[in-house]
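Visitor: I'd like to go over a predicted model; first the sequence, then the structure.
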Amino acid sequence: MLQVTSPWFFLYAFLFLGAYAQDCLEFLFSQATLRRWWSEQRIWLIRGLTCYLFGTLEYLMQILGIATHGFNVTSKAVDDEQSKRYHQGLFEFGVPSPIFLPLATAAIINFAAFLYGTMLVLKGGNTEDVFVQLFIAGFGVLNCLPIYEAMIIRTDKGKMPTKTTITSIIIACGLYLAAFLMLQI
């Protein structure tokens, strides 16, 4: 386990922060804003957990000869309310879709991990042992703020469908239970 006092920690921290700083500076030098850069970081997370995952599954199913759904062209008509949310920089989750399940599930798991790590630190645990894990989970929580907002706070048509939120909670609990049982073996 990587500890904060380890010399290797500083190397990893430097590489992590350096990569993000370089990416941010390149974004800013190309006449973009800091807010747009941060949204791009969130989009990277969304792409990694949704379209890349489903694209890989689709490809594997085609190779195995299993029938797939294929790609459907959908209407991209935008009403005034959607346009307003777009200009405010809000993510649109209003349509029920299985694509949101891994995204919402990962957000819930990140939040639970962050709360658990914080609880360990507050109980007097060794901060050095959980610092890296807490940092990674906290970074995940920061990236998932629009998802939490869509699941809990928002009341407009762009909010996360309740069915998707509940299904994600059930999947996250199931994954936690499976991990707990595997650790008991």
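Guide: Here it is on my side, so go on.

Visitor: C-alpha only now, for contacts and for neighbours.
Guide: Noted.

Visitor: Look at the residue in the chain sticking out farthest from the centre and tell me its secondary structure.
Guide: Outermost residue of the chain with respect to the C-alpha centroid, by CA atoms, centre = their mean, is Gly65; its distance is 31.0 Å. For Gly65, the assignment made with DSSP: H, G, I helix; E, B strand; the rest coil gives coil.

Visitor: likewise Gly125?
Guide: When states are read from three-state DSSP, the local structure at Gly125 comes out as coil.

Visitor: Phe93 touches Pro161, doesn't it?
Guide: Yes - shown here, Phe93 and Pro161 form a contact pair, counting by CA atoms under 8 Å, at 7.4 Å.

Visitor: quick one: contacts for the residue nearest to Val95 when sequence neighbours are not counted?
Guide: What sits nearest to Val95 in space, not counting adjacent residues and going by CA to CA, 6 or more residues apart in numbering, is Pro161, at 7.1 Å. Shown in contact with Pro161 (CA atoms under 8 Å, 6 or more residues apart in numbering): 93-96, 151.

Visitor: now these as a markdown table including secondary structure, neighbour count and distance to Ser168?
Guide: Conversion of the contacts of Pro161 to a markdown table gives the following (DSSP: H, G, I helix; E, B strand; the rest coil; neighbours: other CA atoms under 10 Å; distance: CA to CA, whole Å):
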| residue | secondary structure | neighbour count | distance to Ser168 |
| --- | --- | --- | --- |
| Phe93 | coil | 19 | 14 |
| Gly94 | coil | 14 | 16 |
| Val95 | coil | 13 | 15 |
| Pro96 | coil | 14 | 12 |
| Met151 | helix | 20 | 10 |
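
Visitor: let's bring in a second one:
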Amino acid sequence: MNCGSTVKIWWNLERMWMIRRTTAFLFGFIDAIIKQLGLSQKAFALTSKVVEEDASTRFEQEIIEFGSSSVIFTLLGSLAMMNLFCLVGATLNMVVLQNFGALGNLISQVFLCGMTVLINFPVYEAMFFRKDKSIIPFSVVFKSFVVASLACLIMPLI
């Protein structure tokens, strides 16, 4: 804020750090381990660098681009869905079951989960609300939903 930035710029930077921490750093670490073990083959993929008018407009509006069915987006979507499931589950536990005693013990977890849901709002927006070219594909949304559902169903059993 002292450098002339706005709150919106700070919030978007927080979102990007969350995405980078949960996806790029993890896959970079795994890739480095695989290379050290000699299990990786060098590959070079050409990508398109042409900027479309729609992409330029979304960039100016500070809307995050997704648009491909990458494993990174599946991981990001799964983590976002798990946080959403946990927040909804905790809220339903308190409201429907009238179990407000759990809130006193878990207030910090509910707050952090709520903040994570807010930070991941562009992911939810790309999964469910947006209709442009840069949405998260349905196959990735489906995989993320299945992985998050299985994780939420298996965790109480452990």
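Guide: Received, thanks. Computed from a prediction, not measured in an experiment: that's the story for all the values here.

Visitor: The residue nearest to Val95 of the first structure and Trp38 of the first structure, how far apart?
Guide: Using CA to CA, to the nearest Å, Pro161 of the first structure is found at 24 Å from Trp38 of the first structure.

Visitor: What of Gly70 of the first structure?
Guide: For Gly70 of the first structure, the distance to Trp38 of the first structure equals 32 Å [CA to CA].

Visitor: From the neighbour counts alone, determine which of these two ranks first.
Guide: Per other CA atoms under 10 Å, whichever of Gly70 of the first structure and Trp38 has more neighbours is Trp38, with 14 against 8.

Visitor: That one maps to what in the second structure?
Guide: With TM-score structural alignment defining the correspondence, Trp38 of the first structure maps onto Trp11 in the second structure.

Visitor: Ile119 of the second structure versus that match, what's the distance?
Guide: Counting by CA to CA, the gap between Trp11 of the second structure and Ile119 of the second structure amounts to 8 Å.

Visitor: Report the contact partners of the equivalent of Phe100 of the first structure over in the second structure.
Guide: When the structures are aligned by TM-score structural alignment, the residue of the second structure matched to Phe100 of the first structure is Phe73. By CA under 8 Å, 6+ apart, Phe73 of the second structure lies in contact with 66, 136, 140.

Visitor: and the second one, helix, strand or coil?
Guide: Translated: Ile136 of the second structure. Using three-state DSSP, the secondary structure recorded for Ile136 of the second structure is coil.

Visitor: residues contacting the counterpart of it in the first structure?
Guide: Structural alignment (TM-score structural alignment) places Ile136 of the second structure against Met160 in the first structure. When contacts are counted by CA under 8 Å, 6+ apart, Met160 of the first structure touches 93-96, 147, 150-151.

Visitor: burial count for the aligned partner of Leu106 of the second structure in the first structure?
Guide: Taking TM-score structural alignment, the alignment pairs Leu106 of the second structure with Val130 from the first structure. Around Val130 of the first structure sit 18 other residues, with neighbours defined as other CA under 10 Å.

Visitor: which helix in the second structure runs the most residues?
Guide: For the second structure, the helix with the greatest residue count under DSSP state H is helix 71-95.

Visitor: buried set for it?
Guide: 72-87, 90-91 (16 or more other CA atoms under 10 Å).

Visitor: Check which helices and strands the host helix or strand of Ile9 of the second structure is in contact with.
Guide: In the assignment (DSSP states H and E), Ile9 of the second structure maps to helix 7-19. Contact here means 3 or more CA pairs under 8 Å, 6 or more residues apart in numbering; DSSP states H and E; on that basis helix 7-19 of the second structure packs against helix 101-119.

Visitor: Skipping adjacent residues, who's closest to Phe66 of the second structure in space?
Guide: Computed as CA to CA, 6+ apart, the closest residue to Phe66 of the second structure that is not its neighbour in sequence is Ser134, at 4.9 Å.

Visitor: From Ala55 of the second structure, how far out is that neighbour?
Guide: For Ser134 of the second structure, the distance to Ala55 of the second structure (CA to CA) stands at 8 Å.

Visitor: Overlap of the contact sets of the two?
Guide: Common neighbours of Ser134 of the second structure and Ala55 (criterion: CA under 8 Å, 6+ apart): Glu65.

Visitor: Return the distance of the match of Ile136 of the second structure relative to Thr56 of the first structure.
Guide: When distance is defined by CA to CA, Met160 of the first structure is 24 Å away from Thr56 of the first structure.

Visitor: before we move on, the earlier item: now, among the contacts of Met160 of the first structure, which is nearest to Tyr12 of the first structure?
Guide: Nearest to Tyr12 of the first structure among those is Ile147, at 27.9 Å by CA to CA.
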